[in-house]
Structure formats: structure tokens, C-alpha cells
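In: I'll drop the sequence and a predicted model, then ask my questions.
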Amino acid sequence: MMSRNEKFNLIIQLSIPSILAQVTTVLMFYIDAGMVGSLGAEPSAAIGLVEPATWLIFSLVSAVTMGFSVQVAHFIGANDFPKARAVMRHGYVFGLCFSLLMLLIAFLIGPRLPIWLGGGTDIQHDAMVYFLIFSGITPFHLIEYMSGAMLKVAGDMRRPSMMAILMCVLDVIFNYFLIFPTRTISLFGIELTMPGFGAGVAGAALGSLLAFVCVALPLAYYAIFRSPILAWKQDTERFSWRWQYIWNALKISAPMGLQYLLMNGAQLVSTMIVAPLGNVAIAAHSFAITAESLCYMPGYGISEAATTLVGQSVGADRRDLHRSFAWMTVFLGMIVMAFMGVVMYIFAPEMIGLLSPVTAIQDLGTSILRIEAFAEPFFAAAIVAYSVCVGAGDTLKPSMINLGSMWLIRLTLAYCLASQYGLRGVWFAMAVELSLRGMMFIFYLFKRLRKT
């Protein structure tokens, strides 16, 4: 029987590496945005215009991965390691096929996407180039995310986290040479010529692509060949294809995928609401989302620990652990993100200032970040409670909560407020919606856990 302190320590042990991984991943986008932001408002707006579309593709890949990693967590919890490895094999095959389909769709819609989103003619070309190059990451994102997810549910949080940090470092290095042209820099009073390709927006996307490639392949190698639990060489029976694993994955992933499709579709609609407000508003909107990500990534780190612990508890048929881990992770997430909300409110000017030297962008970005800061605790409740449900294999109703809240509350309110209050009105709508969504998830989780 685990004590409360032992459960809390276990949550922390699983959360910290995951939080570091989440934060470093966001830092990669933060660095991209900051480097491109130094080039001016138009390149920043070009990336900001198509970012929701790139998130959509990545989210769908993540949903497919989750359908298999949840099954692996359940089998590991039941100490059935051969079946866990079998599901893992199915996950790679199915996931790679799906990611290649997403890549094909991205290449087909890429040339027209900036026009559909309402971007001005001055940013349409850069937006298209960024989207097409960044879409090339898709299969490598699947490999990286699938490998990391499998290792995490097997209890190895450290290695995926360290690789995420490495990816961030590599992204900085690649971007430094790809975004900027050859230039002279001063280092300790010595003038040095620093080579560069001067690719601008395209360089930012290419740098991220190379960073993903350099991390995805070694991580997959370790998961497949070296992991004590998951290495395929431990299997003594010949691999056989079982459609039941695919069907089980689809039952978990399909509601999540539909949710991500409609949630990120809502983000695209939100971008269409923001686009007529001008390049400054587009850039400020994009930068504020990137800056806010640093504050809510701890919540996503705790949510990954929640998925792992709840999934293994369900697999072991330990309902007491299921309930206690659920509530402990939700309340820990709310406390951590309440603190991060305070940090975001106080340091909003500095967070935006690092991303753009343009005063108008800095002022607008600061004001909307401070609006959003008040919603962070309830945003945490929504993030972690949803992951608790995913760990238990319950994705349909939580997905409906997310979708209903996003489409019926956020977009409706944002559309009504944008014309009068501009971007500040859009972000006020976001803060209201996130707070209400968090309350709905707490209520849903309370009802659900009473029945278990």
C-alpha cells in the first residue's frame, strides 16, 4: 500500500523529466520565433499565420501515438511485456503510414493555405515556404514522439527528456547559421566573420527539420534495440499482425484525433479572426501563444505523468491508485500553473520583448498575456484531467467537452469581441473559455471517479 508521500514523490519523479522535455520543446519554438522576430514584423506574421496548421498535423500524429502508448501502458501494468512490444511494433507501422499521408496532404494544400487563412500578399510566400518545409518534419515527429511515448510508459522519462533538450540545442545551432546571412560579429573585442545562409523564414523551418531528424533516429534506435522492457530482440515468437491492436488504438485515438482536428481547426478560425487586424496583431498573437506555452508546459509535463500512472493503475486493476493519482496530479497541475500565471503576468513585457524588437508588438503582446494569466489554474485542470481520462482509455466524452467549449464559447465570444476590442477581445474570450473548460473537467472527473 503506497502512502500519500510515496505517491507524490512518484508523480514528481515522472513529471520533472517530462516538464523539462516539454519546456525545451517550447523553447525551440520560442527561439525560432525570437530569431525570426529580429527580422521584423512581416516574417514573424508569416510564421504566425500558418503555425496553427502545423500544430494540427503534429496533434493528429500525437493522437495516433497515444492510441498505442495507452495500450502499452496497460500491458506493462499487467506485466505482459510481449504484448506491450507487439503493440509497439504495430504503432510504428501504422503511425508511419499515417504520417506520410499527413505529409502528402500538407504538400497538396500548402501553396493555397496562406490565402485561405486571409494573409496579406506581403507574407503569403514566406508563409507557404515555412509551412511546406516544416511539414517535412511529420514522419520524423512520429518516430520521435512514438519512441518517447513508449519509453515514458515503460518508466524511462529521463532519456526522452534529455533528447528533447538536445533537439532544442541543435535547433539553436542550425537556426543560427540558416536564418541569418554571413555577418561580422565581435567576440571579446575580436572581429569574426560568421558564415550564414540568410534563408530567413525558410531557414527557421529547415533548422527545426534537421533537429528533429538528429533526435528521432537515435531515440527510435534505443527504444527498439536497447530498452530493457521494449527491445524487440527479447521476443521469442515470430511477429504476427493483429488488427485488434489497430482497432483498440483507433478507439482511443479517433476521438482524440477528431478533437485535435476540430480544436486546431478552431485555432485556424481564430487566426482568420485575427488576420484582418493586421500584421502587428498576427505577430503579437503568435508570439503571445509561444510565450504562454512556456507557462503551461509544466501542466503538460504533469499530465504525461498522469497518463502513465493512471494507465498502469488501470492495467493492474488498482482502482484506489487510479483515483488518488487522478486527483493528486490535477491539484498539483493547478498549483504549479497558478504560480506560472503569476510569473507570466509579472514578466510579460520581458517575455514578448525577447521575441520582437517592434514596440507595437511588444505592447499588444504584453497586454494579452496578462489577460491570459488569470486563466492558467483552470487551464491546468483541463489539461491534466483530460490526460487522466486518456490514461484510463476514456477519450470520447472529454473530447466533446474540449470541442464544445472551444467552438461554442471561445470562437463565438472572440468573433463578437474582435471588432470592438481587437486582439485583446480575442484573448479575453480565450481566458473565459479556458476557465469554464477547467471547471467542466473538474466536475466530469468528480462524477467519473465516483463510479470507479
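Out: Yep, that arrived.
In: Please count neighbours and contacts with C-alpha atoms only from this point.
Out: Will do.
In: what about residue 193, is that helix, strand or coil?
Out: Following DSSP: H, G, I helix; E, B strand; the rest coil, residue 193 is assigned to strand.
In: can you map out the strands along this protein?
Out: 181-187, 190-197 (DSSP state E).
In: Take those and write them to JSON lines, including mean neighbour count and distance to residue 317.
Out: Output for the strands of the chain, formatted as JSON lines (neighbours: other CA atoms under 10 Å; distance: least, CA to CA, whole Å):
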{"stretch": "strand 181-187", "mean neighbour count": "12", "distance to residue 317": "59"}
{"stretch": "strand 190-197", "mean neighbour count": "12", "distance to residue 317": "56"}
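In: For the ones you listed, give me JSON lines that also has distance to residue 136.
Out: Shown next, in JSON lines, are the strands of the chain (distance: least, CA to CA, whole Å):
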{"stretch": "strand 181-187", "distance to residue 136": "23"}
{"stretch": "strand 190-197", "distance to residue 136": "20"}
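In: Take this one as well and set it beside the first:
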Amino acid sequence: MFSGAVLKDREMLRRIGNLAGPAVLEQALQTAVQYADTAMVGQIGAAASAAVGLTMSCTWLVNGPLFAMGIGVLACIAQALGAGDATRARKAGAQGVFLVLFLGILMGVLTVALAPFIPYWLGAEAALAKDAGDYFAITCLPMVFRAGNIVFASALRGAGDSRRPMLINLAMNVCNVLLNYLLINPAHLLDVGFVALPLWGAGMGVRGAAVATALSHVLGGTLMARAYWRHPTLSPRQCGVRVDRALMRRIISIGLPVTGERVAACLGQVVFTGLVSRLGTLALAAHSIALTAEQAFYIPGYGMQAAASTLAGNALGEGNEKKLRDTSLTITFIAAALMALMGAALFSFPEALMGIFTGDREVMALGASVLRIVAVSEPLFAVAIIMEGVCNGIGDTRASFMISAGTMWGVRIAGTLMCVCVFHGGLQAVWCCMVADNTCRCCLLLLRFVRGRWKRRLNILAQQR
């Protein structure tokens, strides 16, 4: 089914590199900025970190439908371009404009209106709830721009352009870090060698971090919309922006299962964290820091996922069964190999990685032990990530949703509940449940691909032609 000869196909490898390279770099930069962002807020104090972190799961939940509809737009554009139908690709991109406006306005109004109440629903004390609510409301104000950044970036990637989204997100992240530095801190002196330079600062604390995030979303959304509007293939300047009911239904039918998957995953994470909290403060601290530390080791997989979606969609549009199979398996092999190397590094140096985020020796030791557990499963997680990307590209999102939700709740949550509440296991047992979830998801997604369920979509497209 897959031979070494495929890896010698230079044209295929070049195209994978052109699409995946910028996306991997973008993931790396975003992770680095997230680390810096966390550190800057952490300097204010524990209360500030708690205020920002409290609504993080809600932020993921809000972003879910935006990313989901972006995947629907990406799949339709990639399939249309694979079939050589540039007009259909432009129309698919134009549907993204309506989705950005509709979702951006609707979700912006809802999130800002609910922001004062969400921290209390999450169990926050009154002193913390005010800062957390303000932070969430401010970051959600420019929701239209956030939607534009996500959906238009997906449209560009569907057209094979991952370089521009990478550069725009780089500019957005640099803007966020600089504004954080200026808005969080008060005016102070910056020592440069033997010279102390006076530096302006707003001293806004948590609200300064929120304003910095909001303004970076405005910049990113504006630049991404401009890049989409000027794109030679996608720009709707020639055909205009009109609702195409058939395409809109197709995008929504692809995006809705992805929305369900994101919601199920976010709710699962909330329940998962709640179960971990029963193990005590030490376990919860080690768990939270280890999860943050591990994010850097997902970079190759998630960076290459968009490339897998685009190339699978192109091959489906062409009706080329061999190309779809070979391209998907090649990306899977490369991602698994890269994440195997990352996993080896994680297994070898977990204490040093934990030491970046904490000086507590007990937290460091416990976190290092669970990082070694998850390091073994990194290649399998890579396979699951890429197979999910392939499902997204060919529009088989319902199967991906069923598998991901099933393993999250049936393996991770149910297993953790048994380990914590019945067998009274520790954090290592909980992370074994997380590894089991990733392993089962990998096996089920790969089995679905190997069995060739995606060939039905090739037959449907062939009949439509």
C-alpha cells in the first residue's frame, strides 16, 4: 500500500514542503508567543494568571465554530481547484465572507453580553470574576476580525497558500507581545548596557493584556481579509460576493461535525481537569504545567495538518485515488517521524522542560514523570492529527467527529473516572488514560482510511461529473 518509492517522488515532497513548511513555522511561532504571553501575565501575579486562564476553555469553545467553518471553506476550495474549477473555488471563498460577518457579529454580541456572568458560572470568587470577565469581554469585542483571520486563513490554505497566513500571524503575534509589554507594565526604566532608557507603560495589568490581544486580532483580521481580497485565484472582485446556497450547505455540512468535535473536546477537557483537581494541588499544578510544556511537541503534526487537508482535497477534486492515498500516507509518515524525534527529546529531557515553568521540585518531578509517559505516544498522536486533516480535506468530518468524541469520552474521561474515583490512582494513571485516548483515535482513523471509506466520495464526484 505504501512503499519507499513514494518518498522519492520529488514533486510530491516539494509540494508538501511548500505547504507544510510555513504552517509548521507558524505553529512554532504561535507556541513561542504563547509561552511569552503566559510569562508576561504571570509577572503581574498569580491572580492575574488565574483571571486570564479561567476563561481559556471558553475561548477555545468560541473559536471552535470559526475553525470548523474555516475547514468547510478550505475543503470546498481545495476540491474545486483539484477539479480545475477556479470559478467554484472563488464562490466557495465568497461564502466565507458571509460566514465571517454572520458568525463574527452573532458570537461577538453573545460573548460580550455573557462575559460578566461566565466567571461566576465557572466558580470564580468575586475578586477574580471581575478581572476575568473584563478580560474575556475585551478580547471578544473584535470577534468579526478574529473570525476573518481564521476563516480567510483557511481559504488561503485551501488555495495552496500557507505562506501569507504564516506571515500575517507572525505580524499579529509580534504586535501582541509588544503591546503586552507596553500596556501591562507601568512606565519604567529599561537598562541597555550602561544606559537607563525611560519607557512608557500604561500599567493596565490584566486589562492591558486583553487590549493587546484584541488589537492584535484587529490587525490579523484586517491583513488576512486584504490578502484574501487580493488573491489571484480567490478574489471575488470579478464575480462579486453572492450567497450560493448549494456551496453554503456543503460548507456547513462539513463544518458542523467539526464544531461538534471541538465542543465535545472542550467540554471533555473541562471534565478531565475537574477529575485531575481531585488529586490535589500538587497534581493539578504538575498536570497544567506539563500540558503547556507538551504543546511545543505537537508543532510538526498540527503544522502539517493543513497541508494534509489541502492536498487530500485537491486529489479528491481531481478524482485521483492513487494521489490521495500516496500523498496522505507520505505526510503521515513524515509527521510521525518528526514527532518520534520530538518524543525522544521529550523523554530524555522532561525535567529541564518543566524547569522552564516552575522551580518547585515536587511539581517538576511529577510533571517530568507524566511527560515521559506521553512522549512514547507522540508518533501515534501524529498519525491521528494527519488522518483528521485528511478527513477534513475530503469532507469526511462526521466520521472524525464520532471517533474523536467517542475516544475522548469513552476512553479518556471514563478511564480517568475509574482511575481516580474507583482505583484511587495518581496523575501517572490519568496520563495513561490520555495516551490510551490518542492511541485509540489513531488506530480508528487510520483503519478507516486504510479500508478506503473515502473512495465513496470519489465515486460520488465521478457520477456528478
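Out: It's in. Small disclaimer: the values here were computed from a predicted structure and weren't measured.
In: Post the TM-score for the overlay when you can.
Out: TM-score for the superposed pair, counting by TM-score structural alignment, normalised by the length of structure 1: 0.91. Supporting figures: 449 aligned residues with a CA RMSD of 2.6 Å.
In: tell me, what residue is most central in structure 2?
Out: Among the residues of structure 2, residue 302 comes closest to the average C-alpha position under CA atoms, centre = their mean, at 7.3 Å.
In: That one matches what in structure 1?
Out: With TM-score structural alignment as the criterion, residue 302 of structure 2 lines up with residue 300 in structure 1.
In: Residue 326 of structure 1: which of the strands of structure 1 is closest?
Out: The closest of the strands of structure 1 to residue 326 of structure 1 is strand 190-197. By CA to CA, the value is 49.3 Å.
In: So what touches the closest one?
Out: 176-186, 203 (CA atoms under 8 Å, 6 or more residues apart in numbering).
In: could you redo the last one with a cut-off of 7 Å?
Out: Contacting residues not belonging to strand 190-197 of structure 1 are listed as 177-186 [CA atoms under 7 Å, 6 or more residues apart in numbering].
In: What residue in structure 1 is paired with residue 315 of structure 2?
Out: Using TM-score structural alignment, residue 315 of structure 2 sits opposite residue 313 in structure 1.
In: Contact partners for the residue nearest to the centre of structure 2?
Out: Taking CA under 7 Å, 6+ apart, we find residue 302 of structure 2 in contact with residue 385.
In: what's the answer for residue 84 of structure 1, then?
Out: 72, 75-76.
In: which residue lines up with residue 184 of structure 2 in structure 1?
Out: With TM-score structural alignment as the criterion, residue 184 of structure 2 matches residue 179.
In: Would you confirm that that match contacts residue 205?
Out: No: Residue 179 of structure 1 is beyond contact range of residue 205, at 9.2 Å (criterion: CA atoms under 7 Å).
In: per the alignment, residue 237 of structure 2 corresponds to what in structure 1?
Out: With TM-score structural alignment as the criterion, residue 237 of structure 2 lines up with residue 233 in structure 1.
In: the longest helix in structure 1 is where?
Out: For structure 1, the helix with the greatest residue count under DSSP state H is helix 412-451.
In: what number of residues lie near residue 271 of structure 1?
Out: Residue 271 of structure 1 sits with 22 neighbouring residues when counted by other CA atoms under 10 Å.
In: Please apply the same query to residue 34 of structure 2.
Out: Residue 34 of structure 2: 17 neighbours (other CA under 10 Å).
In: For the aligned residue in structure 1 for it, which residues are in contact?
Out: Aligned against structure 1 by TM-score structural alignment, residue 34 of structure 2 finds its counterpart in residue 29. Residue 29 of structure 1 makes contact with residue 290, according to CA under 7 Å, 6+ apart.
In: give me that answer again for 10 Å
Out: Residue 29 of structure 1 sits next to 35, 168, 171-172, 204, 208, 287, 290-291, 293 when contact means CA atoms under 10 Å, 6 or more residues apart in numbering.
In: Report the buried residues of stretch 57-71 of structure 1.
Out: 57-71 (16 or more other CA atoms under 10 Å).
In: Check the mean deviation of stretch 243-256 of structure 1 from structure 2.
Out: Aligned to structure 2 and superposed, stretch 243-256 of structure 1 gives a mean residue distance of 1.0 Å (mean CA distance after the TM-score superposition for structure 1).
In: And that stretch, what's buried?
Out: Buried, per 16+ other CA under 10 Å, within stretch 243-256 of structure 1: 245-246, 248-256.
In: same thing with stretch 349-356 of structure 2?
Out: Neighbour-count burial for stretch 349-356 of structure 2 flags 350-351, 353-355 (criterion: 16+ other CA under 10 Å).
In: out of those residues, what pair is the most spread apart?
Out: 350 and 355 (8.5 Å).
In: any common contacting residues for those two?
Out: Residues touching both residue 350 of structure 2 and residue 355 by CA under 10 Å, 6+ apart: 293, 364-365, 367-368.
In: Of these, which is the most crowded?
Out: Of these, with other CA under 10 Å as the count, residue 367 tops at 29 neighbours.
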